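> structure for this input, please:
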Amino acid sequence: MTYCVAMRLDTGLVFLSDSRTNAGVDQVGTFRKMAVYENPGDRMMVLMTSGNLSISQSIRQIIGERTAASGKSVWTANSMYEAAQIVGEAIRTVYERDAKSLRDFGIDFNVSLIFGGQIKGERCRLFQLYAAGNFIEAHNENTYFQIGEAKYGKPIIDRVITPATALDEAAKCALISMDSTLRSNISVGLPLDLLVYESDRLAVTRFVTIDEKNRYFQMIRNTWGQQLKSVFENLSDPIWNAVPDVAANALSTAATASQPVRVPPPHSVANTVPNPAPMQTVAQQHGGNVQH
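Alright, predicted model coming up:
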């Protein structure tokens, strides 16, 4: 599996990918998922891939070498939209060549891509492409894309990232998102590739491969975990059956008491106690000494 995330911001783009493709008990595969198509001064484009490795490697090779039916390639496309169409054509080319053979062996045509960058004369743009070669573009309402194991790293991005987020802050958020994924899913692994692109540079100026010895990523992993635990511990415990409108941390009140859906036991095992003991409140457990 994999996890890749990219963000389109007012001041540029952030791309982050892991490098794990197999996490079996006795076989761990590592392949880099990020490829850069760069002609300094004219264009800088980044492709990140998730899914079947043989499919994604074939697509990446075709994108860099082949001219599309329109006569254009990613090296000569007039816009990022046109370049994304060429990437979509490359996906369909591999599908037409390999999909049936893969299906005969019980293998799905499984691939998804993130493609973004800037061509001279237009703004930065970011796209997510699917196995059919179709794609969507990031806008201010949805300024980032994820592929692969996306669910673990999504909450922090939703809470932090807006189009106005600074590039370094977005890079920090992407690394926290990746750390959350690494911690929860063994199929995602180091090393990571991080590329931060500033609008109108039309060349790669900030790129780093991050392994377990990277000091900044070590700091992120340690500090983020400690801060999360501290915030959690500082949140008040819930109060049950509290006085209405008095305690800010009231989970339930006597005025809004609710009951679970109960399934009655068979008569042969039913307890003969007529009324079970009432549920105890936090205040009762502590002798009524609860401060509101």
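> contacts and neighbour counts: CA atoms only from here.
Noted.
> which parts of the stretch 151-292 of the chain are strands?
Using DSSP state E, counting those that start in this stretch, the strands of the stretch 151-292 of the chain run over 192-198, 206-210.
> could those go into JSON lines alongside mean neighbour count?
Formatted as JSON lines, the strands of the stretch 151-292 of the chain follow (neighbours: other Cα atoms under 10 Å):
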{"stretch": "strand 192-198", "mean neighbour count": "22"}
{"stretch": "strand 206-210", "mean neighbour count": "14"}
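> take those and lay them out in a markdown table including distance to residue 71.
Output for these, formatted as a markdown table (distance: least, Cα to Cα, whole Å):
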| stretch | distance to residue 71 |
| --- | --- |
| strand 192-198 | 28 |
| strand 206-210 | 32 |
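> would you say residue 85 is within a helix?
Yes - with DSSP: H, G, I helix; E, B strand; the rest coil as the criterion, residue 85 is assigned to a helix.
> which residues touch it?
By Cα atoms under 8 Å, 6 or more residues apart in numbering, residue 85 lies in contact with residue 133.
> kindly report the same for residue 127.
Residue 127 touches 84, 114, 115, 116, 135, 136, 137, 138, 145, counting by Cα under 8 Å, 6+ apart.
> show me where the stretch 101-250 of the chain has helices.
Using DSSP state H, counting those that start in this stretch, the helices of the stretch 101-250 of the chain run over 154-160, 167-184, 215-234.
> list the contacts of the last one.
Yep, that's helix 215-234 we're talking about. For helix 215-234, the external contacting residues (Cα under 8 Å, 6+ apart) are 175, 176, 179, 210, 212.
> another one to check against the first:
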Amino acid sequence: MTYCVGLLLDDGLVLLSDTRTNAGVDNISTYRKMFTFVDPGERAIAIMTAGSLSVTQTTLAKLEEAISDPDAPSIMTAGTMLEVVEMVGRTLSEVSTHVAGQMGAKAASARASMIVAGQRKGGAPRLFLVYPEGNFIEATDDTPYLQIGEHKYGKPILDRVVEPGTTLTDAKKAVLLSMDSTLRSNLSVGLPLDLCVIETDKMMISEMRRIEADDQVFASMSQAWSQALRDGFRGIEI
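Predicted coordinates for the structure are as follows:
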């Protein structure tokens, strides 16, 4: 399984993904689930994936193949972020249908979803969740975050603290604590993590960080959050 989360804020986009695809006593696999596409000063796009690895890898390969063909329309030539997400949706739907047709009775497992985020010069930052069928929804001021994968454990903190005016520093804290809650409650989500920040109107990746299991900053944040929760719990009277 996996957990990916993206925030749409006034100051930009904050994205976080884990890298675990399988979990068991003796079966743990790690694959990157965040992919970035940048034309500095013109556009910056990030895609996070969850679900069938064959579907997500094939979809990304097709998107990258289109980028490398100067005569083909691609997410790097699309006129708007809406056109970008429509291309991603069509490709994901086509790949899902093809893989499902090959899998026969196991076709139900050929499902994947994606979060597409970014900004093109002249447009606003946008954040979308693309479903296996290729349709999608967009983050709004009312719901400024989107999740895919094992999202339920990390949702409460996002509901409580994230709003469009949240600073990028607080947003990074929020997604990391959201991930920490998920890591503690679900073994199918695991380190390392990939953190990405795209600042509004910069049209570039402002921050890209790999968080490994020995990352002391993340460990200290996790411990502080656990202590704060314990202290808060003890301080509540009934």
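> TM between them?
The pair, once superposed, lands on a TM-score of 0.95 when counted by TM-score structural alignment, normalised by the length of structure 2; 236 aligned residues with a Cα RMSD of 1.6 Å.
> rewinding a little: which ones among the contacts of residue 127 of structure 1 map onto strands?
Filtering those for membership in strands, criterion DSSP state E, returns 114, 115, 116, 135, 136, 137, 145.
> from residue 210 of structure 2, how far off is the corresponding residue of structure 2 for residue 177 of structure 1?
Matched to structure 2 by TM-score structural alignment, residue 177 of structure 1 sits across from residue 178. Remark: distance between residue 178 of structure 2 and residue 210 of structure 2 (Cα to Cα, to the nearest Å) = 17 Å.
> same question, residue 224 of structure 2
21 Å.
> so who does residue 138 of structure 1 touch?
8, 125, 126, 127, 144, 145.
> farthest-separated two in these?
The most widely separated members of the contacts of residue 138 of structure 1, counting by Cα to Cα, are 125 and 145 (11.8 Å).
> was I right to think residue 135 of structure 1 contacts residue 129?
Yes - the criterion here is Cα atoms under 8 Å, and residue 135 of structure 1 meets it with residue 129 at 4.2 Å.
> most distant residue from the centre of structure 2?
Taking Cα atoms, centre = their mean, the residue of structure 2 most remote from its mean C-alpha position is residue 238, at 38.9 Å.
> the residue nearest to the match of residue 177 of structure 1 when sequence neighbours are not counted and residue 3 of structure 2, how far apart?
Spatial nearest neighbour of residue 178 of structure 2, excluding adjacent residues (Cα to Cα, 6 or more residues apart in numbering): residue 154 at 4.1 Å. Using Cα to Cα, residue 154 of structure 2 is found at 9 Å from residue 3 of structure 2.
> shared neighbours of the two, which are they?
Counting by Cα under 8 Å, 6+ apart, the residues touching both residue 154 of structure 2 and residue 3 are 179, 182.
> ok, these two, which is more surrounded?
Neighbour count, other Cα atoms under 10 Å: between residue 154 of structure 2 and residue 3, residue 3 has more, with 31 against 24.
> about what we covered before: of the contacts of residue 127 of structure 1, just the buried ones, ChimeraX syntax please.
In ChimeraX, this line selects whichever of the contacts of residue 127 of structure 1 come out buried by 16 or more other Cα atoms under 10 Å:
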select :84,114,115,116,135,137,138,145
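> wait, which of the contacts of residue 127 of structure 1 is closest to residue 198 of structure 1?
Once Cα to Cα is applied, the member of the contacts of residue 127 of structure 1 that ends up nearest residue 198 of structure 1 is residue 116, at 12.7 Å.
> residues contacting that closest one?
The contact partners of residue 116 of structure 1, by Cα under 8 Å, 6+ apart, come to 45, 46, 47, 80, 124, 125, 126, 127.
> swap the cut-off to 10 Å and go again
The neighbourhood of residue 116 of structure 1, defined by Cα atoms under 10 Å, 6 or more residues apart in numbering, consists of 6-8, 13-15, 36, 44-48, 80-81, 83-84, 124-128, 137-138.
> then residue 112 of structure 2?
Per Cα under 10 Å, 6+ apart, neighbours of residue 112 of structure 2: 49-56, 59, 92-93, 95-96, 130-134, 148-149.
> one more: residue 111 of structure 2?
Counting by Cα under 10 Å, 6+ apart, residue 111 of structure 2 touches 50-56, 92-93, 95-97, 99-100, 131-133.
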